[in-house]
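Asks: sequence and computational prediction follow.
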Amino acid sequence: MANILVVDDELGIRDLLSEILNDEGHTVDLAENAMQARAARQSHHYDLVLLDIWMPDTDGVSLLKEWATAGQLTMPVIMMSGHATIDTAVEATRIGAQSFLEKPITLQKLLKAVEQGLARSAAHDAKTAPRGAAGGAPGVPAVPGDALQGAAPAGIDVALDDGPQSHQDFDLDRPLREARDAFEKAYFEFHLVREGGSMTRVAEKTGLERTHLYRKLRQLGVELGRKRNG
């Protein structure tokens, strides 16, 4: 999935956005002011930035303009605010912001804006990336089949010829509830792997409402989200 930077001086907003985006399988870094955002931007590559407008040291529009002037606006930026005027939103868009989210931010609007921003980021990367090996898509390295199988959770085999297939070896000599929980955990882990950690797609595939899915995964002890390596 994607590397995303969330910049907001409100702890509650940072935690909420981080939890939602982590549940979607993204890697999320947090900054509470422009100084931390600058340091993060210099240290890491981000596919998307969620940037609050009103911050105590440097406001988000000024930071956006700073990145644009320095040629560092290489990723989509989504502006956020609960008090911004139409003029402010228009100015941010003119400078180079991808879109604007008004607080309080709803789950649906957040995920839609992030999806659109990442699509733009992917299109930009596809234009600038070198062509891959013969037979591969531009900029996409070939992945060995055994590497894909190694990504599947224990007890599940991924068949590359016909798409993901599951194979479970369960101990049936135990109480029904324990056996059922083991099956359900393997089932959801399998779909999380196949859908790249996207809770939205897993909810669609399994036919569960997202809130019910979150609750079910936590009940089964399925770990959500990803952490940056290194």
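Replies: Alright, I've got the coordinates.

Asks: could you use CA atoms for every contact and neighbour count after this?
Replies: Will do.

Asks: mind telling me what element residue 6 is part of?
Replies: strand 3-7 (DSSP states H and E).

Asks: helices or strands up against that strand?
Replies: Applying 3 or more C-alpha pairs under 8 Å, 6 or more residues apart in numbering; DSSP states H and E, we find strand 3-7 packed against helix 11-23, strand 27-31, helix 34-43, strand 48-52.

Asks: which residues touch it?
Replies: Residues from elsewhere that reach strand 3-7 (C-alpha atoms under 8 Å, 6 or more residues apart in numbering): 14, 17-18, 26-34, 37, 40, 45-52.

Asks: only whichever of these are buried, select them in ChimeraX.
Replies: In ChimeraX, a selection of the buried entries from these looks like this (16 or more other C-alpha atoms under 10 Å):
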select :14,17,18,26,27,28,29,30,31,32,33,34,37,40,46,47,48,49,50,51,52
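
Asks: hold the first one in mind and look at this next one:
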Amino acid sequence: MATILVVDDEMGIRALLSEILSDEGHTIELAENAAQARATRERLRPDLVLLDIWMPDVDGITLLKEWGATGQLNMPVIMMSGHGTIDTAVEATKYGAIAFLEKPITLQKLLRAVEQALARTPSKPPAAAPVSLMSAPQPMLGAGHGDVLMTVESAMTGGMGLPVMPADLGPQSEQSFDLDRPLREARDAFEKSYFEFHLARENGSMTRVAEKTGLERTHLYRKLKQLGVDLSRNRRGGAA
């Protein structure tokens, strides 16, 4: 697995990218401005840099040009921006970026861009490449917070106590739910146990849980946080 430096002045973007890429088994380092990015790059020599263009001190294009001019562009760089254009993408690749991700970034395009970047020969500085302007249909990273999932709502409408096998009790135990309470509370309790069960069964692998439950992984992360599921308890070191 790789060491990836994420440079972005938005704390939410840094946290989300870090969580997703860590779950893929990568080691993630974070920087919120160009000064921190320079220091971290010099200290760690990362295998890949995800670099935001619009930052308050020095913008990402300027930092990219600086690394190229000083012979420090010996790792692939993927540029990110929420206000990018074709001209911006062309300029980024002109100065050595290998891809351009337009925010909000889809999970699939993020992982594909990272995989393709890491597949490049690490000893060669990235040259100008065909522009990869990755626009973002739903669902999106960094999008709004209004997308609440009702993934198992239909399972709660039968009017009967539903047997569920949560992670705490193991596969041989069952939990009956008290349905004498508001529907939302009953549904949330069921969903929490549902996801805890699948996380335990899949040894904390978010990829396999997403496939098993039929959810896109960005929405799965949000749903688990919304329900208060403890991801660290079930996660294997570097589980994919």
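Replies: Received, thanks. Being a predicted model, the structure only gives us computed values, none of them experimental.

Asks: if we can go back for a sec, now the helices and strands packed on strand 3-7 of the first structure as CSV including distance to residue 149 of the first structure?
Replies: Shown next, in CSV, are these (distance: least, C-alpha to C-alpha, whole Å):
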stretch, distance to residue 149 of the first structure
helix 11-23, 22
strand 27-31, 22
helix 34-43, 32
strand 48-52, 29
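
Asks: between the ones you listed, which one is nearest to residue 99 of the first structure?
Replies: strand 48-52 (9.8 Å; C-alpha to C-alpha).

Asks: post-alignment, the closest one versus the second structure, mean distance?
Replies: On superposition with the second structure, the mean distance recorded for strand 48-52 of the first structure (mean C-alpha distance after the TM-score superposition for the first structure) is 0.5 Å.

Asks: off-centre distance for that strand?
Replies: The chain centre lies 13 Å from the centre of strand 48-52 of the first structure; the measure is C-alpha atoms, centre = their mean, to the nearest Å.

Asks: now the element after that strand, going C-ward?
Replies: Trace forward from strand 48-52 of the first structure with DSSP H and E and the next one is helix 60-69.

Asks: re the thing from before, nearest to residue 174 of the first structure, of the helices and strands packed on strand 3-7 of the first structure?
Replies: Between those, helix 11-23 lies closest to residue 174 of the first structure; by C-alpha to C-alpha that is 31.6 Å.

Asks: as a check, name the ranges of all helices in the first structure.
Replies: Using DSSP state H, the helices of the first structure run over 11-23, 34-43, 60-69, 86-95, 107-128, 145-150, 176-194, 199-206, 210-220.

Asks: turn those helices into CSV, columns for distance to residue 76 of the first structure.
Replies: Formatted as CSV, the helices of the first structure follow (distance: least, C-alpha to C-alpha, whole Å):
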stretch, distance to residue 76 of the first structure
helix 11-23, 16
helix 34-43, 13
helix 60-69, 11
helix 86-95, 11
helix 107-128, 6
helix 145-150, 29
helix 176-194, 26
helix 199-206, 21
helix 210-220, 26
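
Asks: out of those helices, nearest to residue 226 of the first structure?
Replies: By C-alpha to C-alpha (comparing all of those), the closest turns out to be helix 11-23, at 6.4 Å.

Asks: rewinding a little: residues in the second structure aligned with the strand holding residue 6 of the first structure?
Replies: Using TM-score structural alignment, strand 3-7 of the first structure lines up with residues 3-7 of the second structure.

Asks: just give me the neighbour total for residue 218 of the second structure.
Replies: 19 (other C-alpha atoms under 10 Å).

Asks: contacts only, for the nearest residue to residue 18 of the first structure once chain neighbours are set aside.
Replies: Closest residue to residue 18 of the first structure apart from its sequence neighbours, by C-alpha to C-alpha, 6 or more residues apart in numbering: residue 28 at 6.1 Å. Residue 28 of the first structure sits next to 3-6, 18, 21-22 when contact means C-alpha under 8 Å, 6+ apart.

Asks: show me the residue at the heart of the first structure, geometrically.
Replies: By C-alpha atoms, centre = their mean, the first structure has its centre lying nearest to residue 26, at 2.6 Å.

Asks: what do we get in the second structure for it?
Replies: Looks like residue 26 of the first structure aligns to residue 26 there (TM-score structural alignment).

Asks: would you confirm that that match contacts residue 2?
Replies: Yes. At 5.1 Å, residue 26 of the second structure and residue 2 qualify as touching, with contact defined as C-alpha atoms under 8 Å.

Asks: picking up where we left off before, nearest to residue 75 of the first structure, of the helices of the first structure?
Replies: helix 107-128 (6.3 Å).
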